[in-house]
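Q: Take this sequence and fold it.
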Amino acid sequence: MSDTASTAGTLLERMGIEVTLVTAERAEGRMPVAGNTQPFGLLHGGASAVLAETLASFAAQRHAGEGRATVGIELNATHHRLAREGWVHAVATAVHLGRSLATYEVTVDDDGGRRLCTARVTCMLIDIRA
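A: Reported below is the predicted structural model:
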């Protein structure tokens, strides 16, 4: 994704994900709990995973640079706590920035700063064929 990529009509728009900072080394964003819950009213674990992969992918794309694309190839998420309301806030921090792979640790916290989820995301960096 480029800085000018539109999120209109994408999963990010439907889930209310807001990306607030993107560098190769770090990405930050947030997502509302409302609308992203499972049937019992708790934040869906898959929603946390989507937020984690989104931020890691944005950062990996910044690392990859022009003429390259990123493809998520691995996602691992551990859910520590639950959330019923408010927003969740996530930070993706680079663990490895290589020529063909970029790996990020992503933390997802609630409005009170309590850790809800820890994820690891690895993206493959590929050349775009014309």
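
Q: CA atoms for contacts and neighbours, from now on please.
A: Will do.

Q: Can you mark which positions in stretch 119-130 are buried?
A: A119, R120, V121, T122, C123, M124, L125 (16 or more other C-alpha atoms under 10 Å).

Q: ok, now how distant is G29 from A52?
A: According to C-alpha to C-alpha, to the nearest Å, G29 and A52 sit 9 Å apart.

Q: Compare those two (neighbour count), which wins?
A: Each of G29 and A52 has its neighbours counted (other C-alpha atoms under 10 Å); A52 has more, 30 against 20.

Q: Which residues outside the host helix or strand of L116 are in contact with it?
A: According to DSSP states H and E, L116 maps onto strand 115-127. With C-alpha atoms under 8 Å, 6 or more residues apart in numbering as the test, strand 115-127 has contacts from 48-49, 52-53, 56-57, 60-61, 64, 67-83, 99-110.

Q: Here is a second sequence; please produce its structure as well for comparison:
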Amino acid sequence: MSDKFTPHPRSAELLAAGVPDEYHSMLSRHGVGTLVEKMGIVFTHMSADSMVATMPVEGNTQVTGLLHGGAHVVLAETLGSFAAAFHAGPTSRVVGIEINATHHRGAAGGLVTGTATPVHLGRTLTTHEVVMTNEAGQRLSTCRITNMILSD
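A: I've put the predicted structure just below:
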């Protein structure tokens, strides 16, 4: 038996994304995904009741220099899906079945914070509202995502 600590297969990826150590076992099978890494999304709070992450505007802009609307949706889907997975538990998978977004204000720099809160936490479906804000706390967009829970 080895005395060496064996890290989870995706520990570096999970640490870079801000995932607390206590969730590494649960998330090590799939990690956070390459799009999360490419977009610079970093989790700051993780639970079934609230999922929060930041994302830089820089590197995620449209041609006019504003945060791309699709980037808002990527952050929202990431947060809503992770929150649904936390609710569903380790023996289930979740798949997104619907997402929509309303953009309220543009962002040309800094960090965007997304916060997912549950609207409905059921046995087979979850729905989350995800609000993106700028560093001044102003609402940039509001998204709603519904996920289906699939039992393994």
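
Q: ok, back up a step: ok, so of the buried residues of stretch 119-130 of the first structure, who is nearest P39 of the first structure?
A: Distances from P39 of the first structure to these, taken as C-alpha to C-alpha, are shortest for A119 (22.9 Å).

Q: The closest one matches what in the second structure?
A: Using TM-score structural alignment, the partner of A119 of the first structure in the second structure is C143.

Q: Excluding chain neighbours, give the residue nearest to that match in space.
A: Once flanking residues are discounted, C143 of the second structure sits nearest to A101: 4.3 Å by C-alpha to C-alpha, 6 or more residues apart in numbering.

Q: contacting residues for that neighbour?
A: Applying C-alpha under 8 Å, 6+ apart to A101 of the second structure gives the contacts V73, S141, T142, C143, R144.

Q: roughly how far apart are the match of A119 of the first structure and G33 of the second structure?
A: 20 Å.

Q: Give me the longest helix you can find in the second structure.
A: helix 69-88 (DSSP state H).

Q: Tell me the counterpart residues of it in the first structure, please.
A: Helix 69-88 of the second structure covers residues 45-64 of the first structure once aligned (TM-score structural alignment).

Q: residue ranges for the strands of the first structure, please.
A: Per DSSP state E, the first structure carries strands over the ranges 18-22, 26-32, 68-79, 87-97, 101-109, 115-127.

Q: just the angle between the fourth one and strand 18-22, please?
A: Spelled out, it's strand 87-97 of the first structure. Using axes from the mean of the first three to the mean of the last three C-alpha atoms, to 10 degrees, the inter-axis angle of strand 87-97 of the first structure relative to strand 18-22 is 30 degrees.

Q: now what about strand 87-97 of the first structure, what contacts it?
A: Against strand 87-97 of the first structure from outside (C-alpha under 8 Å, 6+ apart): 24-33, 51-52, 55-56, 59, 63, 102-111.

Q: dump the residue contacts of E105 of the first structure.
A: A92, T93, A94, V95, T118, A119, R120, V121.

Q: can we see that at 10 Å?
A: By C-alpha atoms under 10 Å, 6 or more residues apart in numbering, the contact set of E105 of the first structure is 26, 52, 56, 76-77, 91-96, 118-122.

Q: Also V73 of the second structure?
A: Per C-alpha under 10 Å, 6+ apart, neighbours of V73 of the second structure: 79, 99-103, 130, 132, 141-145.

Q: Read off where stretch 97-109 of the first structure ends up in the second structure.
A: So stretch 97-109 of the first structure sits over residues 121-133 in the second structure, by TM-score structural alignment.

Q: before we move on, what about stretch 13-29 of the first structure?
A: Against the second structure, stretch 13-29 of the first structure falls on residues 37-53 (TM-score structural alignment).

Q: Please identify the buried residues of that stretch?
A: 39-44, 46-48, 50-53.

Q: And those, which is closest to Q62 of the second structure?
A: Of the buried residues of stretch 37-53 of the second structure, the one sitting nearest to Q62 of the second structure (C-alpha to C-alpha) turns out to be M39, at 13.3 Å.

Q: give me every residue that touches the closest one.
A: T54, M55, P56, V57, E58, G59, N60, A71, V74, L75.
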